[in-house]
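Participant: Starting from these lines, generate the structure:
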Amino acid sequence: MNAKSTEKEIEQQAIDKKLDAALPSEEGNPKSHGEILKQQIIDGQETYDKKPISILLSSLTAGLEIGFSYLLLCTLYSFLLGKVQEDTIFKVMSFVYPIGFIMVILGQSILFTEQTSLLTLPVLNKKRSVGSLLKLWSLVILGNLVGGCFMAFIMVWIGPKLGIFNVQSIEAIAVHVSHYATSVILVSAILAGWLMGLLSWLIAASRDTLSRIAIIYMITTVLAFAGLHHSIVGNVEVFAGFISSPKITGMDYVAFESVSLVGNALGGAVFVALLKYRAFVYDVK
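Facilitator: Sure, this is the predicted structure:
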């Protein structure tokens, strides 16, 4: 064992010792940085310890549940179309956008963007490997996308049958989400992933359900109002457009989804997990 390896081990031991010393704060007082980080690492490791089938089913459930946001988006768009300008409709839609997120997060289903930074922290803390992270991400993404695509099929069928929205509404939303240049979608998705990672951190900092609902609503409304690209909701939006409109091709869907997934992952892993963790580490040195 060389000196450099020994130095890294000593540094890791100091970090772990500092995290272990982060005791729960008193009721009514805000949680410390170390307390939140410790909780996030523990929560992340618990996800790693789950069986693959459990992770897949939980992420599939999240993909299905997030579809209720899409149901409200389409219904509201159709309801307001012709009554107000279209650009106003897309802004108003941001106020119903959070509903699916509230269902998913409070229901403890595994949503890729909300879990990105959470699952990265155990890797940064040397408790899990990069390979295990990529494997876990793959399972979560697969479940989220399959669930979302299934909901897209349901929405495309049930909307016109109930008369709450039509194919034109589905098409308009899909085009609105996907018509940007690749570079724009990438940067937008990074910002969205950043916000979702921050959402996970803020939820860990909160103490009660009402606070968590308020945080989820605030963050996801900002995301939607700014038009940032979320890979899992966007999956439902663009896939629904692909199966119902000639304006969205298979390549449009694949390009959008791959770029938004990469952007969301970078936003959560780098701008939340890495920065929050390194801020703690530098305080230990």
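Participant: okay, CA-based contacts and neighbour counts for the rest of this
Facilitator: Fine.
Participant: How about Val259: what's its closest non-neighbour residue?
Facilitator: The spatial neighbour of Val259 that comes closest, neighbours along the chain excluded (Cα to Cα, 6 or more residues apart in numbering), is Leu186 at 5.7 Å.
Participant: just checking, the one you found touches Ser258?
Facilitator: No. Contact status for Leu186 versus Ser258: not in contact, 9.5 Å apart, counting by Cα atoms under 8 Å.
Participant: Among the two, which residue is more densely surrounded?
Facilitator: It is Leu186, of Leu186 and Ser258, that has more neighbours when counted by other Cα atoms under 10 Å, with 24 against 13.
Participant: Could you also give me the structure for this second sequence? I'd like to compare it with the first:
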Amino acid sequence: MATQRNGIDDDRPGTDEDGVSLTAQEASEVDEKRPTSVQVLHETVRLEGESELARPASALLWSALAAGLTMGFSMLARALMFAHFGHTPAGWLLAGIGYSVGFLIVILARQQLFTENTLTAVLPLMTHPRLKTLGRLLRLWGLVLLGNLVGAALFAWGLRHLDGLETATHEALLSIGRHLIDLTSWQVFSRAMIAGWLIATLVWLIPGAETARVTMIVVITSLIGLGGFAHIVSGSAEVLYVVFSGGASFTEFAMRFALPTLAGNVVGGSLIFALISHAQVRGDRSH
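Facilitator: Next comes the predicted model:
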């Protein structure tokens, strides 16, 4: 009779009459080479979310502030690539790769990034829907978003007033930020929804990535940069650089970028990816 390991039917040779006879060591190697089951991924991400929901407010704020500051390096690296390689055929590709710098640091350093929590912190609520859990989720989202935006704003302000910034880099920073402001609210929302979906996908895949973790982060976040998809934290740094340069107002930042981007990131990460992933696991457990 077949047994189950990690939520997957185990047809391991020796336990099924149709299998091939293997030694205990060979059978163990078969188990090690099997991909992580969706149930294991779900539980890993859910437990991570439970841990984040229980963290003190001060710890969340400081970690979120650090993440917001760090995400500024995605903006800076992208602009540097545009400034130095924008005239080459590979310029756009290099700029996309540069965009991954901030994400790489934030994720590996385990700093609090709002778009990660649109998946991790939502799964506990979907698993056990309670008003108390909803309150903890909203508390987490509010604290992390505040810290991220303050950090992004500080980075953008500091970079704008940094002496010695090359003219080409300054112009690239302005061009990137103005592009986001020039989009319609629906365009921003649509692009933000895709970005939220991609970040949630990344968070879901990381537990099973093992040695490919860095490559996975670079590939997925570079795709966000290459596609011009809107991310509430890195995008805020880009648009606020324009604001601090006098090219836009805070009202334009809030109404034309921040609000539609925030809504899109939440819809893509929570209402689409998290809901579908959770429904998949519930469907498996019902059989």
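Participant: And the TM-score between these chains?
Facilitator: A TM-score of 0.84 describes the superposed chains when it is computed by TM-score structural alignment, normalised by the length of structure 1; 258 aligned residues with a Cα RMSD of 2.2 Å.
Participant: Map the residue nearest to Val259 of structure 1 across to structure 2 for me.
Facilitator: The alignment partner of Leu186 of structure 1 in structure 2, by TM-score structural alignment, is Phe189.
Participant: again, but for Gly148 of structure 1
Facilitator: Applying TM-score structural alignment, one finds that Gly148 of structure 1 aligns to Ala152 in structure 2.
Participant: and the residue nearest to Val259 of structure 1, what helix or strand is that in?
Facilitator: Assigning secondary structure by DSSP states H and E places Leu186 of structure 1 in helix 182-205.
Participant: Tell me how far that helix lies from the chain's centre.
Facilitator: Average the C-alpha atoms of helix 182-205 of structure 1, do the same for its chain, and the two points are 7 Å apart (Cα atoms, centre = their mean, to the nearest Å).
Participant: got the contact list for that helix?
Facilitator: Contacts made with helix 182-205 of structure 1 from outside it, assessed by Cα atoms under 8 Å, 6 or more residues apart in numbering, are listed as 30-31, 36, 39-40, 113-118, 212, 215-216, 219-220, 223, 228-231, 255-256, 259-269, 271-273.
Participant: State the next helix or strand along the chain beyond it.
Facilitator: For helix 182-205 of structure 1, the following helix or strand on the C-terminal side (DSSP H and E) is helix 209-225.
Participant: now that next one and helix 182-205, what's the angle there?
Facilitator: Interaxial angle, helix 209-225 of structure 1 versus helix 182-205 (axes from the mean of the first three to the mean of the last three Cα atoms, to 10 degrees): 170 degrees.
Participant: can you list the residues that contact helix 209-225 of structure 1?
Facilitator: Around helix 209-225 of structure 1, the neighbours that count as contacts under Cα under 8 Å, 6+ apart are 90-95, 97-99, 101-102, 192, 195-196, 199, 202-203, 206, 229.
Participant: Stretch 114-134 of structure 1 now?
Facilitator: Residues lying outside stretch 114-134 of structure 1 but in contact with it, judged by Cα under 8 Å, 6+ apart, are 12, 40-45, 47-48, 137, 196-197, 199-200, 265, 268-270, 272-274, 277.
Participant: Looking at those residues, which are in strands?
Facilitator: Residues of the contacts of stretch 114-134 of structure 1 located in strands (DSSP state E): none.
Participant: Buried by neighbour count, from those: which ones?
Facilitator: For the contacts of stretch 114-134 of structure 1, a burial check counting by 16 or more other Cα atoms under 10 Å picks out 12, 40-45, 47-48, 137, 196-197, 199-200, 265, 268-270, 272-274, 277.
Participant: Mind checking which of those residues are in helices?
Facilitator: Counting by DSSP state H, the members of these that fall within helices are 12, 40-45, 47-48, 137, 196-197, 199-200, 265, 268, 277.
Participant: To which residue of structure 2 is Val104 of structure 1 aligned?
Facilitator: With TM-score structural alignment defining the correspondence, Val104 of structure 1 maps onto Val106 in structure 2.
Participant: Check the burial of Val187 of structure 1 by counting its neighbours.
Facilitator: Based on other Cα under 10 Å, the number of other residues close to Val187 of structure 1 is 20.
Participant: Kindly apply the preceding question to Gln108 of structure 1 instead.
Facilitator: Counted with other Cα under 10 Å, Gln108 of structure 1 comes out at 13.
Participant: Structure 1: helices as residue ranges?
Facilitator: If DSSP H is used as the criterion, the helices of structure 1 fall at 3-20, 33-48, 52-65, 67-80, 86-92, 98-106, 112-124, 130-162, 167-178, 182-205, 209-225, 231-244, 250-268, 275-284.
Participant: residue contacts, the alignment partner in structure 1 of His84 of structure 2?
Facilitator: For His84 of structure 2, the aligned position in structure 1 is occupied by Phe79, per TM-score structural alignment. Phe79 of structure 1 sits next to 164-165 when contact means Cα under 8 Å, 6+ apart.
Participant: same deal with Gly96 of structure 2?
Facilitator: Contacts of Gly96 of structure 2 were listed using Cα under 8 Å, 6+ apart, and they are 78, 222-226.
Participant: Now which residue in structure 1 aligns to it?
Facilitator: With TM-score structural alignment as the criterion, Gly96 of structure 2 matches Ser94.
Participant: What is the burial count for Ser51 of structure 2?
Facilitator: Under the neighbour criterion other Cα under 10 Å, Ser51 of structure 2 is assigned a count of 12.
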